[in-house]
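Chemist: I need the structure of the sequence given here:
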Amino acid sequence: MDGKEGGTGAAPVEFADYLGMPLVEGLTFVNNSLRGAGLRHRVKIGASGKLVSSFRILKMLALGADWANSARGYMFAVGCIQGQACHTNNCPVGVATQDPLRQRALNVPDKSARVARFHANTLHAIAEMTGTAGLSHPIDFLPHHLIMRESDRDIVTGQEIWPYLPNGFLLRDEQEQFGYLDRWKRSCAESYEPFDAHIFDQKATGM
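Modeler: Below you'll find the model as predicted:
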């Protein structure tokens, strides 16, 4: 899944500011919804959206992603300056353009070496942090490995903020504090539109 933070930077401002769901919230929702429906073991989740650092990649794995797609850092390594002209064919550094003249700004031998180094260092940092946490594989990260500061005095674990909810809890009609069951009951297999009986009745009667 893609968080609203992702994209080329050339999206309309209103879209970038207001549409979509941030990656952390979206990933948590998808992971727990699949767990609640008893389907998590049958669906793989990929996560992307402004993932540049190794830590951000590991955080997404901890929150439920099976893999993470990181593009922005590689774009920077190849020379992107976020000119927000991707859709105009006038990229000033030759990265996102079909214009032969502008493409000359992209030095492929030099930039390819930079991308390779960025990739190697990203994987090295992931391996170091995985070992430091006492884990043997990055996919072993879980929410409780994340420690978040809430105030000057208080810290909480990721499990308190982004918990993995029990498998099958939606099918068992188990109420929980995060509102998943309410959303589940409002959903409809025939439509992506949230179903609310009260609002539906108002629309149907014109009241």
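
Chemist: only C-alpha atoms for contact and neighbour calcs from this point on.
Modeler: OK.

Chemist: residue boundaries of the helices in this structure?
Modeler: Using DSSP state H, the helices found in the chain span residues 13-18, 23-36, 54-62, 72-78, 100-103, 108-132, 158-161, 180-186, 197-205.

Chemist: Met148 is nearest to which of the ones you listed?
Modeler: helix 158-161 (6.7 Å; Cα to Cα).

Chemist: list the buried ones in that closest one?
Modeler: 158-159 (16 or more other Cα atoms under 10 Å).

Chemist: Residues contacting it, please?
Modeler: The contact list for helix 158-161 (Cα atoms under 8 Å, 6 or more residues apart in numbering) reads 142-148.

Chemist: Just give me the closest of those to Phe76.
Modeler: Among the contacts of helix 158-161, and counting by Cα to Cα, the member closest to Phe76 is Leu146, at 27.2 Å.

Chemist: can you pull the contacts of the closest one?
Modeler: By Cα under 8 Å, 6+ apart, the contact set of Leu146 is 59, 157-159.

Chemist: before we go on, could you also do this sequence so I can check it against the first one:
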Amino acid sequence: MRQRALVVPDKAERVFNFHHSTLHALKEIIQAAGLKHPAELRAHHIVRRVSSHEVRLMSDLLKYLDPNDLLNGNYRYTLYEKYWPMAQSDSFAPKVELAAT
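Modeler: Predicted structure coming up:
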């Protein structure tokens, strides 16, 4: 039913306008940060409101690891300690350990 209701030329124009607006907004963010290219954008350039009266740099909110930390078992954060062992290189599905019976 939805597929029949889709008007491709109309949708194409709306997608084009959305994409154009997104690129324009990105350009404004990059310029406001004093950067020349989006590849230069880092977490310390972005501020996030965490409550009605507090903002914090994303670089303070994100959990960073050093190169090879996960491969060497240096998880540093509970988040990685819990989920990294479930990762599989050949699938997005988590590896589930079956409990011994």
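
Chemist: Quick TM-score on the pair, please.
Modeler: Once the chains are overlaid, their TM-score stands at 0.66 when taken by TM-score structural alignment, normalised by the length of the second structure; 99 aligned residues with a Cα RMSD of 3.3 Å.

Chemist: which among the contacts of Leu146 of the first structure gets closest to Gln177 of the first structure?
Modeler: Gln159 (13.9 Å).

Chemist: Just give me the match in the second structure for the closest one.
Modeler: Using TM-score structural alignment, the equivalent of Gln159 of the first structure in the second structure is Ser59.

Chemist: And that match, how close does it get to Val8 of the second structure?
Modeler: 41 Å (Cα to Cα, to the nearest Å).

Chemist: what do you get for Asp69 of the second structure?
Modeler: From Asp69 of the second structure to Val8 of the second structure the distance is 47 Å (Cα to Cα).

Chemist: same question, Asn68 of the second structure
Modeler: Distance, Asn68 of the second structure to Val8 of the second structure, by Cα to Cα: 46 Å.

Chemist: can you check Arg56 of the second structure too?
Modeler: With Cα to Cα as the criterion, Arg56 of the second structure and Val8 of the second structure are 42 Å apart.

Chemist: Could you check which of these two has the larger neighbour count?
Modeler: Arg56 (14 against 10; other Cα atoms under 10 Å).

Chemist: Quick check: that one vs Val50 of the second structure, distance?
Modeler: Arg56 of the second structure is 7 Å from Val50 of the second structure, by Cα to Cα.

Chemist: What of Pro67 of the second structure?
Modeler: 28 Å.

Chemist: Who has more neighbours out of the two?
Modeler: Val50 (11 against 8).

Chemist: List the contacts of the more buried one.
Modeler: Arg56.

Chemist: Show me what it lines up with in the first structure.
Modeler: Match for Val50 of the second structure (TM-score structural alignment): Glu150.

Chemist: measure whatever residue of the second structure lines up with Gly134 of the first structure to Asp60 of the second structure for me?
Modeler: Aligning on TM-score structural alignment places Gly134 of the first structure opposite Gly34 in the second structure. According to Cα to Cα, Gly34 of the second structure stands 21 Å off from Asp60 of the second structure.
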